[in-house]
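J.: coordinates only, sequence not included:
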């Protein structure tokens, strides 16, 4: 058979219609085809400034940011305070109020009173709240203390004041009535006492993690009682020469850390801390070795100890006494580290 007889005649293909630029753009923008809840989940990983800027992408994105459940306002993302406050006002006033806010993290830098009034309604029902105040905004926020510390929905709270001197003004209530609270971080605040003892955390029955940084006591308090049946983690950082005792009533404590660079005062416990797994003691000085001995005895059930050079020096100076003192620890301690 001739070669030409074996060739298969192919049917001519119709000319494909050339796609317009808009059609090609639609094919490339597959992200915008995703459902709103998926896009909002993606936006959750953006900072709020970037999430709001997505409104410039297309009409599809124009109002999505208004449904964000997390708002995080950072002063460092803006050139000046005016533009920062304007951005907060724009976001808070334009967001969809039918969507419950899950987290609010606000750096209040010279925040105006009218803007503060706009933010106040968000504080009533948000579960996760972080407020970072400067010395001017703290005075305006002080009136909100009763609202913040009487919330039944708050599960985590960070309240930090930038200036240590402000703590003389920023006093917390005798008792923090936060029944749902699980995580609490406080910086540069003052605890109010009844008689000589401040006991602010006993009503926070679900509290699991507590961090106190540069916190003080109002007069005439001499004792800070950390009394809580469920507290598992407690961290305290002190940089003040003001002396006050710390008494732990935390039978379920598993992690304990304390840092003191100026003066370290007495820490004791009303229970044996039998569940303690790890303790980090970073102390640079104490006027009494007996206070250090008492602290180490309190931590005798710890499986892991991280100690500062000063603490190790105290131990070595009285090695025989510590050997007797730590006899229960010999069978329990798994690791010891030098900080």
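T.: Received the coordinates, thanks. Please read all numbers here as calculations on a predicted model, not as lab measurements.

J.: drop to CA atoms for contacts and neighbour counts, all remaining ones
T.: Noted.

J.: Tell me who's in contact with residue 198.
T.: Neighbour list for residue 198: 174, 191-192, 217, 221, 223-225 [criterion: Cα atoms under 8 Å, 6 or more residues apart in numbering].

J.: Return the member of those nearest to residue 21.
T.: Among these, residue 191 lies closest to residue 21 (Cα to Cα), at 64.8 Å.

J.: Could you check how far the closest one is from residue 85?
T.: 31 Å (Cα to Cα, to the nearest Å).

J.: now swap in residue 330 and tell me
T.: 58 Å.

J.: circling back: and residue 191 and residue 85? which has more neighbours close in?
T.: When neighbours are counted by other Cα atoms under 10 Å, residue 191 comes out ahead of the other of residue 191 and residue 85, with 23 against 19.

J.: ok, the closest residue to that one other than its chain neighbours - how many residues close by?
T.: Excluding the flanking residues, the one nearest residue 191 by Cα to Cα, 6 or more residues apart in numbering is residue 217, at 4.9 Å. Residue 217 is flanked by 24 other residues according to other Cα under 10 Å.

J.: show me what contacts residue 217?
T.: 190-193, 198, 224, 244.

J.: Could I get the full set of helices for the stretch 151-300 of the chain?
T.: 289-298 (DSSP state H, counting those that start in this stretch).

J.: second one coming, line it up with the first:
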């Protein structure tokens, strides 16, 4: 046995030890993915590794389920005592499943981390224990805190935590005790001036005194929580993630006040119908259904988000968007069928109920599982018309051979948009160089914006849009729910349509006003360039224009007037600026 080891040493002894030659920082990064026991064990490799672990800025103490409390206590104390006292601890993960650890040892671990300027702390006890005081985690360096422990429900002022640099906080109520006091208090967040990212799991927010008023919060993640009854007061919120929460039938009241929301992710079984009316800034929507409860049925989802660009679905469900165009739709099914009781073939057929509501997409992206599922039901697709009337690109994975796609599937995807193509990589959009590039581009963008809003109003008013038809279908299906609402069922569609149309009309008027002002500014600029000899008081002219409207009632701001006037000295006044053929101020100003 010994000779074999020596033989291997002779074979590999001359080879260079490339890992040991790496800088300490890289080796520390590698060891950050290992448990503290494994990191300490590397000290026997060579003299180079003997003292590497004592300066390791990352410490991970695992669950240690199968070790005795005595051995675990001895090891943890050894690590803390032998570690280099001058080295800061950047990250500590302490999630132990061992009832025998003393409370004083656990407190020493937290105190050690805080005294060594820890920036990221993940702390959890996977067994029943007494609640911790919030002040236990006070730190001037901590930026990210994850707690999976019981906390004092009502913290007094002296017992509150002080975390001036904390930007990310995740609180999970322990799974073993969900029925006892899983409430959150506002006092938990009064000392967190830098908080931007908040995650909550296993909390009953409907009975908590937490008011959900955090003005600077940008990201909120709720998992396995009962949603609050009050409206969310989060004016700066950009990202909202709802996982396995009790969604109301109409989510409009819950999220309509989130005026800065851009990204919304919802993971739910969706066994019932839902209406999701999102704020105007929303750009990205992700919806994930649960396959474990799919056999009990899937609800219909109606979405209205005026400026949404990207939609990603994970699972199979029917949906309709109250917008005339979707930039990108991503269909994901990879791994979704695991645990499903029904056969895949039976579920594949339900895909045909999903696509009619996505017919306005410009780009449709499939993962490997979803495109294979469609190919499996080609015999059914032969009899169905293509729902994609606005399509430009169908994107499939690079590993998928286009030659494997059946003719029926190809016709189903491309038949409604003859100019669309199937690609594995989306082309890059390149700009067009012109002599008068800036002026023409601005003019084209203005025209396109006006046409887009006009089309939205006409599309919304059309009686047979998928959006209006889906609303009617949902009203009939959920008549009892609608009747119990404060808004009568007969006026639900009209009120929603009127609200949406009013917003679009206001946006149209704003863009028309801006376009008229820009055109007038351009005309005055050309007059000034053609008549450089004219002399006038530009400030006086700008003040007069700023105080009046043109003959169409379009306000001309002082800012726009100044822009026009500063391009030359012949802005409006003078012989050529007000009267005569050369000035044409009245006619040109309103054209």
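T.: Received the coordinates, thanks. Bear in mind that the values here come from a model prediction, so they are computed numbers and not experimental data.

J.: so what number do they get for TM-score?
T.: Between these two chains, after superposing, the TM-score reads 0.68 (TM-score structural alignment, normalised by the length of structure 1); 288 aligned residues with a Cα RMSD of 4.1 Å.

J.: Out of the contacts of residue 198 of structure 1, which end up buried?
T.: The neighbour count (16 or more other Cα atoms under 10 Å) marks 191-192, 217, 221, 223-225 as buried among the contacts of residue 198 of structure 1.

J.: Contact partners for the residue mapped onto residue 253 of structure 1 from structure 2?
T.: Matched by TM-score structural alignment, residue 253 of structure 1 corresponds to residue 237 in structure 2. Counting by Cα under 8 Å, 6+ apart, residue 237 of structure 2 touches 216-220, 258-261.

J.: possible to save these as JSON lines with distance to residue 50 of structure 2 and neighbour count?
T.: Output for the contacts of residue 237 of structure 2, formatted as JSON lines (distance: Cα to Cα, whole Å; neighbours: other Cα atoms under 10 Å):
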{"residue": "216", "distance to residue 50 of structure 2": "46", "neighbour count": "15"}
{"residue": "217", "distance to residue 50 of structure 2": "45", "neighbour count": "23"}
{"residue": "218", "distance to residue 50 of structure 2": "44", "neighbour count": "19"}
{"residue": "219", "distance to residue 50 of structure 2": "43", "neighbour count": "20"}
{"residue": "220", "distance to residue 50 of structure 2": "43", "neighbour count": "19"}
{"residue": "258", "distance to residue 50 of structure 2": "54", "neighbour count": "24"}
{"residue": "259", "distance to residue 50 of structure 2": "56", "neighbour count": "18"}
{"residue": "260", "distance to residue 50 of structure 2": "52", "neighbour count": "17"}
{"residue": "261", "distance to residue 50 of structure 2": "51", "neighbour count": "25"}
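
J.: Of those residues, which is the nearest to residue 457 of structure 2?
T.: Closest to residue 457 of structure 2, out of all of the contacts of residue 237 of structure 2 and judged by Cα to Cα, is residue 259, at 22.0 Å.

J.: can you tell me how far that closest one sits from residue 498 of structure 2?
T.: 20 Å.

J.: what does residue 34 of structure 2 give?
T.: 59 Å.

J.: and what of residue 312 of structure 2?
T.: 28 Å.

J.: Over to residue 438 of structure 2?
T.: Distance from residue 438 of structure 2 to residue 498 of structure 2, by Cα to Cα: 37 Å.

J.: So which of the two has more stuff around it?
T.: residue 498 (14 against 11).

J.: And what about that one, helix, strand or coil?
T.: Three-state call for residue 498 of structure 2 (DSSP: H, G, I helix; E, B strand; the rest coil): helix.

J.: Let me see the contact set for it.
T.: Neighbour list for residue 498 of structure 2: empty [criterion: Cα under 8 Å, 6+ apart].

J.: how about 10 Å then?
T.: Contacts for residue 498 of structure 2 were tallied using Cα atoms under 10 Å, 6 or more residues apart in numbering; they are 460-461, 492, 504.

J.: Just give me the closest of those to residue 59 of structure 2.
T.: Closest to residue 59 of structure 2, out of all of those and judged by Cα to Cα, is residue 504, at 54.6 Å.

J.: Could you check how many residues crowd around the closest one?
T.: Around residue 504 of structure 2 there are 18 residues (other Cα under 10 Å).

J.: Kindly report the same for the one 3 residues further on.
T.: Other residues within reach of residue 507 of structure 2, judged by other Cα under 10 Å, total 16.

J.: The nearest residue to it once chain neighbours are set aside: helix or strand, and which one exactly?
T.: Closest residue to residue 507 of structure 2 apart from its sequence neighbours, by Cα to Cα, 6+ apart: residue 453 at 7.6 Å. Using DSSP states H and E, residue 453 of structure 2 sits within helix 437-461.

J.: and for that helix, what span of structure 1 is it aligned with?
T.: Residue span in structure 1 matched to helix 437-461 of structure 2, by TM-score structural alignment: none.

J.: before we move on, what about stretch 510-527 of structure 2?
T.: By TM-score structural alignment, stretch 510-527 of structure 2 lines up with nothing in structure 1.

J.: what do you get for stretch 211-221 of structure 2?
T.: So stretch 211-221 of structure 2 sits over residues 225-235 in structure 1, by TM-score structural alignment.

J.: Over to stretch 374-381 of structure 2?
T.: So stretch 374-381 of structure 2 sits over no part of structure 1, by TM-score structural alignment.

J.: roughly how far is that stretch from the heart of the chain?
T.: Relative to its chain's centre, stretch 374-381 of structure 2 lies at 33 Å (Cα atoms, centre = their mean, to the nearest Å).
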